[in-house]
Structure formats: structure tokens, C-alpha cells
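Novice: no sequence for this one, just the structure:
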């Protein structure tokens, strides 16, 4: 029996551009947490999750309950995590804690077996996983800082330039715009400009719940024949159902469908046609596969949600997506926005024609760059940051910013 001997939890911070969304503005540093799961025979499994204080505290609370367990006993480990976090009311938070540990366990298991993680998930059905260019409205620079290589993107023309540069660099064949930042008419103009500049390229728009039902129905009608899908235009499953009943394109969600328990009402009401999975809060790679089976059962499309992340997460996303036969759409990823910063040794992860080949080698196929980990941990310590706060950051710069949704 191969036992877990230690769980090392390291918070890190890496550069993040001034990206806008419906709730505010990305701060200069994004927070993540890197897990090193030490098992017998000197093998170390890697995991990654958000780096907010709550995530760190929950991982610290379960650490002693994980040490000593068999690295293969995922069901028992999940039970131990649930028991240790019995006082945490939010099931998504409990699942997110287990998810980071599960990925590290699977990485260790696969390293011990000398096979890729995808093999433990039933085997890859595709050699590479397609990802979409993730466009953002953004400022030229954080206040008081030098501009980044992407420059400003607040107009349709600037967004088109951003998309063209991303496609030229990474080969993306799908494009998603994070909306909910400006008035719907302005974002319609942006989508139409992208459609004209990128004929035949699937487009998506995500207003992050910034619209009312009436606004969403109107915009969906105006964008008929233009979008691959419209993501979370409104908040709430009943509100999504009202939009879906009138929309000419599918609606996608990672906001009203966030667990298996939320699937039945979404199906019953016809609220969602595409579920955006995310192993970080769905409960890990195996549960993401369970979600794929449920989606196939109910005829729902499947893609993958993203938030600011590093290479360990990208590798995990790629392995599980490669092992899901029913993956319907290209996945989301923030990875191109990382300004080249990462905690893994370069070379294992790359984009080829908009897709990431499944990393070769055992486990996740990525190795930890210990110097980079130390550097990004030091950046975390120096920052004094504890939580991600897009709203608070923008309010420091624009005190009258109101994050209340819906906004239009």
C-alpha cells in the first residue's frame, strides 16, 4: 500500500493584466495554491487550486486527515475531507478542497504506474484538447504600472486586434468574449466586428449575469446566427429558462449549473443547453467524467470553464478533457494571459492549432520548477493579499462603481 507521507501547501501570486468583467477588474496579481503530495518511493503528486484564504484554510484543516491514507483510496480520502470540513456549509467549497487533493493523488498514482493521468481516466480519446481564445475588455495598464504587451481593448477594433493576435500566436479556432462590462449595444457591436473579421470562427459571449431577462432576450435575437452559444446572460435558473425559451442559440452556464444537484432543475426548465464543467469546484477529474455522462444522458452539450490558473491546472484540464468522448465544444482557458509566468518547467504544455496536446510522460506530464515556485510564493508573501477582490480593486480606482447585477 502506497501511503501519503506529507501534503505541502504553497500559495503563490503571478502577474495578471487589468482585465474587466461584470464584477470589477482583475488585480495586478492572481492568487493560486500549489499542492505537493509526497507518497512512498519519493513520488510527488501535483495539484493546483485558487489561492484565496478560504481555500488555504480548508486545505490546512484536512491535511492531517489525508496524511497516512493510501494514495489510491480516493473514496476514503474524500470521506475524510468531508468529515474534516463538516462545519463548512458550502458543498462547493468542500468539493473544491477535495478536487485539488484528488488531482495530486491521480498525478502520484499515474507516476507510480508510469502512465499518463488520462490512462487512469479510461484513456485519451483525442491526442490534443481544443481551447478557445478568451478575449477581455482591458485597460492598457494597471494604474502606476507599465503597459503590458496586449495594450488596451475597449473598442470593437481593439478586440478584433486582440483576437487576431491570439489566433496568430496560439492558433485558436474558437473565440469567447467576456462581456457584461459595457452596455449591451456596445458589446453587440464588438461581436459583429469579430464576426466580420473572423468569418466562420465560432463566437461566444459571456455577460456574467449582467442583463435582465428582457435585455437578454432582445440581445439574443439581435445576435441570431452569430453566436455558437450565449453564456450566463442572466442570474438564476428560472431567468435562464425564460431567456432560453426565446433565444435562437444555446445557452451555456457555469453559474446556475455548478453541481450534479443543479442539473435536474436546469433540464426540467430547459434553462441550459451547454454545461461548462470545472474540475476545481465540481469535485475533481472523476466527477467531471460523471458530469459528462449526465450531460450525454440529457442531451446537453459540454465544455469547460476557466479562471486565472497555472500549468498544473491546464495539464489536469487537458487530461480529463482528452478522456471525455462527449466533449462538445472547445474549452476555455486564461493561460495566455499569464505573461509567461508558471510553476512548471517549460516545454510540456504548448498550443498547436489552438489545442493543447496531452502532455507526454507519467502523471500529469508536468514537472515543478522549484525556483519559479519559490519566486511566486515570495510574490504572494510580499503582496499581503488574502483574497481575490475584483470589485474592491475597481472601487479603489472608481469609487462610484456599483457591482449590483443585473446592470442592464
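Specialist: Structure's in. What do you need? From a predicted model like this one, the values you see are computed outputs, not experimental measurements. Numbers count the residues shown, from 1 in each chain.

Novice: when you work out contacts or count neighbours from here on, use the C-alpha atoms and nothing else.
Specialist: Noted.

Novice: can you pull out the helices in the stretch 1-150 of the chain?
Specialist: 53-66, 74-84, 91-113, 117-120 (DSSP state H, counting those that start in this stretch).

Novice: might you report the residue contacts of the residue nearest the centre of the chain?
Specialist: Centroid-nearest residue in the chain, with CA atoms, centre = their mean: residue 306, separated by 1.7 Å. The contact partners of residue 306, by CA atoms under 8 Å, 6 or more residues apart in numbering, come to 278, 332, 333, 334.

Novice: could you list which of those residues belong to strands?
Specialist: Counting by DSSP state E, no part of the contacts of residue 306 is found in strands.

Novice: could I have the buried ones of these as PyMOL selection syntax?
Specialist: The buried subset of the contacts of residue 306, as determined by 16 or more other CA atoms under 10 Å, is captured in PyMOL by this line:
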select buried, resi 278+332+333+334
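
Novice: of the contacts of residue 306, closest to residue 176?
Specialist: Nearest to residue 176 among the contacts of residue 306, counting by CA to CA, is residue 332 at 8.0 Å.

Novice: from residue 126, how far out is the closest one?
Specialist: Distance, residue 332 to residue 126, by CA to CA, to the nearest Å: 17 Å.

Novice: and if you look at residue 166?
Specialist: Distance from residue 166 to residue 126, by CA to CA: 23 Å.

Novice: give the buried residues for stretch 24-35.
Specialist: Per 16+ other CA under 10 Å, stretch 24-35 contains these buried residues: 24, 25, 26, 27, 28, 29, 30, 31, 32, 33, 34, 35.

Novice: try this one next to it:
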């Protein structure tokens, strides 16, 4: 009996000859900036612009693939160095791609900095650089084979991916800038109003509050106000690890009948394990378990129940499949973490979630906080309706590059003057007394 492989369609082959590699001929790394509202968090406030880097990979047959990753200056340096190592590599050989990225990082002296902004700084260097290239390779593979990326990841197990409404305490506007359409949200009433708008515009069926901004009792009040307004809505709160064990246990007991899970109440595996033993709520994380090295101690300590995966942390979509397998083996549940992102990352998240059966919570996304005009993909493919997004079925990621938009957002990057995310310094420029502290309460 003969067996047909989809790789046979790449090029004619005679009996006994190997598949012809599909060589990478060019990789462009373009930093971009897009408008970001003044969203508050435990380390400060979002700056007026968020940074991303767009990866455009091209092969000798003219196919291009897209990836998206962090846009901080140190990360850009590493991306460009890795890109030079990948020229002439085979897009169908993820082991080769991974090895070349790691090789490019052997001599990382002089770069400095974590390079990904935000507050999660313990991710794997190799994996966070690999991620954007892995996604671009899969986009190319899908286009060549005529299948969506979800097929390459094992096959779609769902046609729609559910997302949660991501609520933030926020100011009405950045200083000396016009107010945005969301308005201020600095108390329970403001958070409830924000949630109403999220549900009205996007139909979300789960809500998450970014906490760690105000004393815990105030944030508990906000969660209870959400419960009163939306009696059946699954709710979550994420204080980004700034609570002590004692505070986390106290809040956990107060909200045991209200939350579907408690996210990152404390920063360490050891502390979260203490909280988990004292309360009945599941503990979720995207801060104390952010790499494969974190999994053994977290599992041994029984510190977590839910891993909020993020392919930007975990080495792309191929290695996120490995995380999914480990989670199934050890009876961990999965959802997805989100940072400020554009449509390429959103498409990658959707393709991965479509092919990951163990994702059984609505995923996080910052998508509603981004202006529709601020993106680098051709519009019309990705939209949140009734709390979910239809999984694109076109080949690859299912989205296409808008080159004019890419040029416009790159110019916006050049004009904004921001080269690395720094929520704390921006907050201190507005409120000099702001203190960075963890745990805070």
C-alpha cells in the first residue's frame, strides 16, 4: 500500500529522493507602534503607544509568512541577529530553526535588558526570540500546503475560540491628550460601566479584572459589583503577584463562591502553593510558570491548576503543543495570557487555541483596547462577536499583510520616541511618588 504525504506536493520527486527543502531567502524585522490607552497595573500605567515587531519571512518560491513579537530595542537586536542565522534554513525543519536561533544567542553580551517589556522577566531567552520565527514558518507551511495552521498543529477541535472581556482600571486619558471612548474606570461603578460596554460591543461571556492597582478590599468590591450586575458571568481577578500569602488567602476566601479562578495572587511558586492549599479556588498563572523549567517545581508543589499559556513566552506554536501535552499528562488546565498585540499575534493565538483541546477557559485578549485602524493585517478576517472569534480556515494564519499599514505603523514607531516599554517610569513622570513594590499588600 502506498502512502501520500502532503509534503509530496511541494516539488516533484523521483523514487528514492528526499523532499526539496523550502529555503528562507529574506527576513525583515519591522518595529511598529500603536495607540494604547492609559491602562493601570501593579507596576504603573501603559504609555501612549505600545510596541511590537513584525516578522516578514520570505522563501525562494516567493511565499511569505508573518510573525509578531515584542518591540523593545533589546529584543529587536536579538531578532535581527537571529534572522541573519536563518537565511537558507528550511521552513519545514523546526528543529533546525530552533537550533539556529539558539546559536545566534550564544554570544549575547552587550545587548542588555530583557527586551520584552512588561513585568514577566523570567521567560526563556531562546523561546521568546524563537516564537516570531516559528509562527512565520508555520504561516508559510500552511500556505504551501493549502491548509490552516490549526491543521499543522494537529487539527482544529473547535470552530470558534472564546475570549474574555479584559477589564482595567484606567484614566480618562493620557495627560494632555484627548479622552478616549472608554472613559475613566477608577472605582467599582467605573469597572461595571466598562464591563457593560465590553459585553454590549463584543458579547463577552467571561470577565477578567486587572488588579494589583488599589488595596485588595477595593478590588474585592469591584468583583462583587460585577457579580451583582452579571449574576451568571464567570469572573477572574489578576493582581500580578503583588499580594502577600495572607492577603491572597483572605481574598480567596471572600471570593471563593464568586471567581472561576484566582490568577497570580502571589509571585512565587512557593507562595502560590501555600495559597492553593488554603483555598478551594483554582490558581492560574502566567507569571510564576512561564517556561518549561518552571513546570517541574510548580507541579511538585501543587501550586497551580491553570497555565495561562502565551506562545510569545513558550517558543511559538510548535513548542506550545508540547506545553499542552505536559498539561494533559499532569492534569493541568490551560487558557491564554495576552499582552498588547496586533492581528498577527491574534491570528496565531486563535489557530493555537483551535487545535488545543485542553484550553477550556475563555482566553485573554487586549483586542478591544486597540483602535481598529491600528493594525498591519488586511481588515475583515478577525472579529469578536458573541464573545468568540471564528477560526480562519484560509491557508496559513489566515491573515494577509497590509504593507501600507505596516509602513504607517513603523513611521508611528519612529515618531513616538518610545524604544522600550516602561510602565513604571511613565507613571513616575505623572506621579513622582509612585513606588514599585512587590508584594504591595
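Specialist: On my side now, so go ahead. In this text the structure is predicted, and so the values were computed from the model without any measurement.

Novice: hmm, back to that, out of residue 166 and residue 126 of the first structure, which sits in the more crowded spot?
Specialist: Between residue 166 of the first structure and residue 126, counted using other CA atoms under 10 Å, residue 166 has the larger neighbour count: 20 against 15.

Novice: so the more buried one, which state does it fall into?
Specialist: Under DSSP: H, G, I helix; E, B strand; the rest coil, residue 166 of the first structure falls in the helix class.

Novice: what number of residues lie near the counterpart of residue 55 of the first structure in the second structure?
Specialist: Taking TM-score structural alignment, the alignment pairs residue 55 of the first structure with residue 75 from the second structure. Residue 75 of the second structure: 25 surrounding residues under other CA under 10 Å.

Novice: over to residue 435 of the second structure?
Specialist: 14.

Novice: secondary structure element holding it?
Specialist: Counting by DSSP states H and E, no helix or strand carries residue 435 of the second structure.

Novice: repeat for residue 288 of the first structure
Specialist: helix 285-297.

Novice: same check on residue 238 of the first structure?
Specialist: Counting by DSSP H and E, residue 238 of the first structure is part of helix 237-246.

Novice: and that helix against the second structure, how far off on average?
Specialist: On superposition with the second structure, the mean distance recorded for helix 237-246 of the first structure (mean CA distance after the TM-score superposition for the first structure) is 0.6 Å.

Novice: the helix or strand following that helix vs the second structure, average offset?
Specialist: Next along the chain after helix 237-246 of the first structure, taking DSSP H and E as the criterion, comes strand 251-253. Strand 251-253 of the first structure differs from its equivalent in the second structure by a mean of 0.5 Å after superposition (mean CA distance after the TM-score superposition for the first structure).

Novice: so strand 251-253 of the first structure matches what in the second structure?
Specialist: So strand 251-253 of the first structure sits over residues 283-285 in the second structure, by TM-score structural alignment.

Novice: circling back: of the contacts of residue 306 of the first structure, which is the nearest to residue 4 of the first structure?
Specialist: residue 278 (25.6 Å).

Novice: and for that closest one, nearest residue in space, chain neighbours not counted?
Specialist: Beyond its immediate neighbours in the sequence, the residue positioned closest to residue 278 of the first structure (CA to CA, 6 or more residues apart in numbering) is residue 305, lying 5.4 Å away.

Novice: give the aligned equivalent of that neighbour in the second structure.
Specialist: By TM-score structural alignment, residue 305 of the first structure lines up with residue 337.

Novice: which parts of the second structure are strands?
Specialist: Going by DSSP E, the second structure shows strands at 24-35, 40-41, 44-45, 49-59, 64-70, 160-162, 165-168, 207-210, 235-238, 259-263, 283-285, 306-309, 333-336, 388-390.

Novice: ok, back up a step: go ahead and confirm the match of residue 305 of the first structure touches residue 364.
Specialist: Yes. Under the criterion of CA atoms under 8 Å, residue 337 of the second structure makes contact with residue 364 at 5.5 Å.

Novice: any idea what residue 170 of the first structure aligns with in the second structure?
Specialist: Using TM-score structural alignment, residue 170 of the first structure lines up with residue 202 in the second structure.

Novice: that match and residue 196 of the second structure, how far apart?
Specialist: For residue 202 of the second structure, the distance to residue 196 of the second structure - CA to CA - is 10 Å.

Novice: nothing else from me, thank you.
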